[in-house]
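*Asks:* predicted model, plus sequence, below.
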Amino acid sequence: MSLTAPPTPTPRITYGEVLGSPYVARLLGGTLTGRLPNGMAPVAILLWATASGHGIAFGGLLSALYGLSSALAQPVKGRLMDRHGQSAVHLPAALLNSALLVALPVAGPYGGSGLAIAIVVGGGLTTPPLEAGLRALWPSVLPDPRLRHAALALDTGTQGLLYIVGPLLVAALASAYNPAVALAVTAALGLAGTVVVALAPPSRRWRPEQFEGQVEARAQQLTTPAVLLLFVSLTGIGFAIGAMNVWSIAMAEHHEQDMLSGIIPAAFSTGSFLGGLIYGRRTWGGTTANRLISAGAVFLAGWLPLVALPGPLAATVAVAVPGAFLTVVVACAYVTTDSLAPAGRISEAYAWLILSIGVGQSAGTALAGRLAEQPLASAALPAAGAAVALAVLLAARRHLGPSGQLPRGRHRRPLRGRHKTP
């Protein structure tokens, strides 16, 4: 008979414990509020353009330019944060972004389409890099890896809610008042949320750990095959999301149910939120790289039922499955990026990750728009994007290594040396 005591089971993580940790609720709540313009501004800009007589085509162009310019500027703002700190980037960006959103309905009608385009592009370029900033803060705010794992899952899972709450809020404000009011509220929420984050001690005191080596070595490390393949795979993930959004509109038109264009993306985002809650509540076995590939496989499998051209109810239920595993894919991608990127450029690396998803989403939206009148092709596009993502991840397995870390001798220093703890 063995006298060895059985191992004590690891206690389950609670989100109350995570949110009760110092600064977590403030940082998460401020970031979500500050990022509401990501879901609100494109819709508010479109509604303002149509209400001002510019037409829906021009409004769609303005909306697309805002999102594209915001995505393209992410790496630049990430590098600025790595060099100058978070508050020095967040606050000026938020002030400029809010001022330009408020200026659009004031100056837009007098300067013609050229001025409106300039204001919108400027607004997109100056969106505060709150998402990349928050991911860089978690190690200093939550030194316990288990709590950090739960916070990252909660953070990632709640992102989809921005694109449900934001458009609904804009529609309500535009209906009750006018699109100019919706733009003003969008600007106010973005500024308020950013100020809450930027003035929090962890954000004010955050500085990246300096990488021990030459600038050239750091640049090479950010463009290793592992990093590049990871980001390429994420364009496939974004492609699937963008194609799904257009496919939902095609579904709504085909079945003459306008609400489907909002219900299907909402079901996808709800699945992402619930998947994040489940994933973050426990510590999972295996390596991050293996979890990333496994989640990518299920993400692909979740899109396959759409190829059978299901009805509205079945389609709505089906998209919740890939939505649930989207959070796992993105959370694991952030952890992998953290292990691969040079310490002095972690915010920039996160920004490239965000840009990769955004570029893929734009490509998926564009191609799905051209194939919207072909039901089978339109329904198959999300699976095609997910298949590309999985194929690239499988090809990257050897570069990521068995543990998803850099080879021995290139590991990052311990977390306690990376940030100034408040």
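*Replies:* That came through fine. Residues are numbered from 1 along each chain as shown.

*Asks:* please make it C-alpha for all contacts and neighbour counts, starting now.
*Replies:* Fine.

*Asks:* count the residues that sit near the residue lying closest to Ala198 once chain neighbours are set aside.
*Replies:* Take Ala198 and drop its neighbours on the chain: the residue closest to it by CA to CA, 6 or more residues apart in numbering is Ser87, 4.8 Å away. By other CA atoms under 10 Å, 22 other residues sit near Ser87.

*Asks:* surely Ser87 is in contact with Arg204?
*Replies:* Yes - under the criterion of CA atoms under 8 Å, Ser87 makes contact with Arg204 at 5.6 Å.

*Asks:* contact partners for Gly385?
*Replies:* Residues counted as contacts of Gly385 (CA atoms under 8 Å, 6 or more residues apart in numbering) are 236-240, 364.

*Asks:* can you rerun that using 10 Å?
*Replies:* 233-243, 300, 303, 360-361, 364 (CA atoms under 10 Å, 6 or more residues apart in numbering).

*Asks:* in addition, the following structure is provided for comparison:
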Amino acid sequence: MVGPYRGLFSTPGVKSFVLAGFVGRIPISMLGIGITLLVHSITGSYATAGAVSAIVSLAFAVAAPLSGRLVDRFGQARILVPFVFVHGIALSGLMLLAHAHAPLWTLFVSGAIAGVSATSLGSMVRARWSYLLSDSGKLHAAFSFESVADEVIFVTGPAFTAVVATSVNVYAGLIVAVVLTVLGTLAFALLKRTEPPAVRHRQERGSPIAIPGVALLSGVLLAMGAVFGSVDIVTVAFAEEQGSKAAAGFLLAAFSGGSMVSGLWYGARAWKITLRSRLVRGLFVFVAGLTPVLLMHSLGAMAVALFFAGLAISPTLITSFSLIERLVPAGQLTEGMSWLSTSVGLGVAVGAWAGGHLTDSFGASNAYGFAYACALLAALVGVAGSTWLRTPVASESRS
């Protein structure tokens, strides 16, 4: 399984940008649960906590394509540096406002600023891989590696945040998130040797979202993001109902752990079926994997169910980014990938809001039904529009 990944790091500069990008995006997995725990500790409402968490994701979803377009035109470093400072200040402001018991609307405002100023660092890491690697087999392995790295982040981040927030201080996880975001992003921006060249005077082609296949993938990942957002909120409440709120991080780690394992396996294989077929199959496995979650009523059983529910996540995301790499012109690659991040972020916002309200109204176990419905919607959308995902046979055969 290690073989396909071994040769990825021989290219000069790769290790540095991979490490910096990894550190800079660790907080992605920490913000949702960190904000949820902080706001819930102040208000006592999962609906309110989910709404504040959702506004961060929603603001990111709205702004990410614009920041992606700016990166394509002006380069990664010129956009990342000012954005990350604003992002760090906004998150720090949110914590200070919460500590001062400021009016609720101020949390929403600071959260919105934090979301708008967040950047899709994962898309920029993948853009560097695309710039450096011409062999599509290696690029498939690189995208798989990045998806696994994302899942390592989502395994460790929520567990760490939940533990330190419940056993040390409710602000501790978010403080670590701010520090890692600023340091990792600045380090990534300073690595100029591997940065893709800016395309300042390109022929205007319009937004990549106008490409039918990109629009379809965005719709699929919007629904998947709603699964992620709702599962984050509902799982925190489920753990509390079972008498161990700190266990929420470990339950979410199980969800991401399944995805991490499947991502390693998926990237190590030389696939003969098309990307389009892989996407459709992955979506149906996602639906099937989530089904047992609806039936679990103990922490141990839920951890096992969430692990199996996560098995389809990485293969589906890897395939989606691989399709984007083929569907979008090179000069718009960061923006094209940002549309996927935008869709996931918007879905997370909707899922967090809905998950919070449904949990308050019907209890955590019943609220998991929303996540299942969103997974089913993602599969139906993917199947209905799969013809838009056809790419040239030559390109497919190289994966």
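*Replies:* Looks like it came in fine. The model shown is predicted, which means the values in this text are computed figures rather than measured ones.

*Asks:* care to give me the TM-score?
*Replies:* Laid over one another, the chains give 0.84 as their TM-score (TM-score structural alignment, normalised by the length of structure 2), with 390 aligned residues with a CA RMSD of 3.3 Å.

*Asks:* now do the same for the residue nearest to Ala198 of structure 1: its match in structure 2.
*Replies:* Taking TM-score structural alignment, Ser87 of structure 1 has Ala77 as its aligned residue in structure 2.

*Asks:* in which helix or strand would I find that match?
*Replies:* helix 76-99 (DSSP states H and E).

*Asks:* now do that helix: which elements does it pack against?
*Replies:* helix 28-43, helix 46-74, helix 104-116, helix 121-132, helix 172-190 (3 or more CA pairs under 10 Å, 6 or more residues apart in numbering; DSSP states H and E).

*Asks:* ok, which of the ones you listed comes nearest Phe17 of structure 2?
*Replies:* helix 172-190 (5.7 Å; CA to CA).

*Asks:* go through the following helix or strand past that closest one and flag the buried ones.
*Replies:* Using DSSP H and E, the helix or strand that follows helix 172-190 of structure 2 towards the C-terminus is helix 212-241. By 16 or more other CA atoms under 10 Å, the buried positions in helix 212-241 of structure 2 come out as 213-239, 241.

*Asks:* over to stretch 195-204 of structure 2?
*Replies:* Per 16+ other CA under 10 Å, stretch 195-204 of structure 2 contains these buried residues: 195-197, 199.

*Asks:* and if you look at stretch 378-393 of structure 2?
*Replies:* Buried, per 16+ other CA under 10 Å, within stretch 378-393 of structure 2: 378-383, 386, 388-391.

*Asks:* which ones among the residues you listed map onto helices?
*Replies:* 378-383 (DSSP state H).

*Asks:* I'd like to know which of the buried residues of stretch 378-393 of structure 2 is nearest to Phe108 of structure 2.
*Replies:* Distances from Phe108 of structure 2 to these, taken by CA to CA, are shortest for Ala378, at 28.8 Å.

*Asks:* which residues are in contact with the alignment partner in structure 1 of Phe143 of structure 2?
*Replies:* Aligning on TM-score structural alignment places Phe143 of structure 2 opposite Leu152 in structure 1. With contact taken as CA under 10 Å, 6+ apart, Leu152 of structure 1 is in contact with 134-135, 138, 276, 279-280, 327-328, 330-332, 334-335.

*Asks:* next: Ser269 of structure 1.
*Replies:* Counted by CA under 10 Å, 6+ apart, Ser269 of structure 1 has contacts 157-164, 263, 275, 319-320, 322-324, 326-327.

*Asks:* helices - which of these land there?
*Replies:* Per DSSP H, these map to helices at 157-164, 263, 275, 319-320, 322-324, 326-327.

*Asks:* wait, Leu96 of structure 1 sits on Val120?
*Replies:* No - using CA atoms under 10 Å, Leu96 of structure 1 makes no contact with Val120, being 11.5 Å away.

*Asks:* any shared contact partners between those two?
*Replies:* The contact sets of Leu96 of structure 1 and Val120 overlap at Thr126 (CA under 10 Å, 6+ apart).

*Asks:* can you lay out the buried residues of stretch 378-393 of structure 2 as CSV showing distance to Ala90 of structure 2?
*Replies:* Below are these laid out as CSV (distance: CA to CA, whole Å):
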residue, distance to Ala90 of structure 2
Ala378, 33
Ala379, 36
Leu380, 38
Val381, 36
Gly382, 36
Val383, 40
Ser386, 40
Trp388, 39
Leu389, 39
Arg390, 42
Thr391, 41
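
*Asks:* ok, now how distant is the spatially most central residue of structure 1 from Gly85 of structure 1?
*Replies:* Closest residue to the average C-alpha location of structure 1: Ile354 at 5.8 Å, with CA atoms, centre = their mean. Remark: distance between Ile354 of structure 1 and Gly85 of structure 1 (CA to CA, to the nearest Å) = 19 Å.

*Asks:* about what we covered before: tell me roughly how far the helix or strand harbouring the residue nearest to the centre of structure 1 lies from structure 2 on average.
*Replies:* Secondary structure assigned from DSSP H and E places Ile354 of structure 1 in helix 346-370. Comparing helix 346-370 of structure 1 with its match in structure 2 after superposition yields a mean distance of 2.0 Å (mean CA distance after the TM-score superposition for structure 1).

*Asks:* and stretch 165-175 of structure 1, by the same measure?
*Replies:* Mean deviation for stretch 165-175 of structure 1: 4.8 Å (mean CA distance after the TM-score superposition for structure 1).

*Asks:* ok, now stretch 147-154 of structure 1?
*Replies:* Stretch 147-154 of structure 1 differs from its equivalent in structure 2 by a mean of 1.4 Å after superposition (mean CA distance after the TM-score superposition for structure 1).

*Asks:* check stretch 236-250 of structure 1 too.
*Replies:* So stretch 236-250 of structure 1 averages 2.8 Å relative to structure 2 (mean CA distance after the TM-score superposition for structure 1).

*Asks:* before we move on, back to that, the match of Ser87 of structure 1 against Glu195, yeah?
*Replies:* Yes - shown here, Ala77 of structure 2 and Glu195 form a contact pair, counting by CA under 10 Å, at 8.3 Å.
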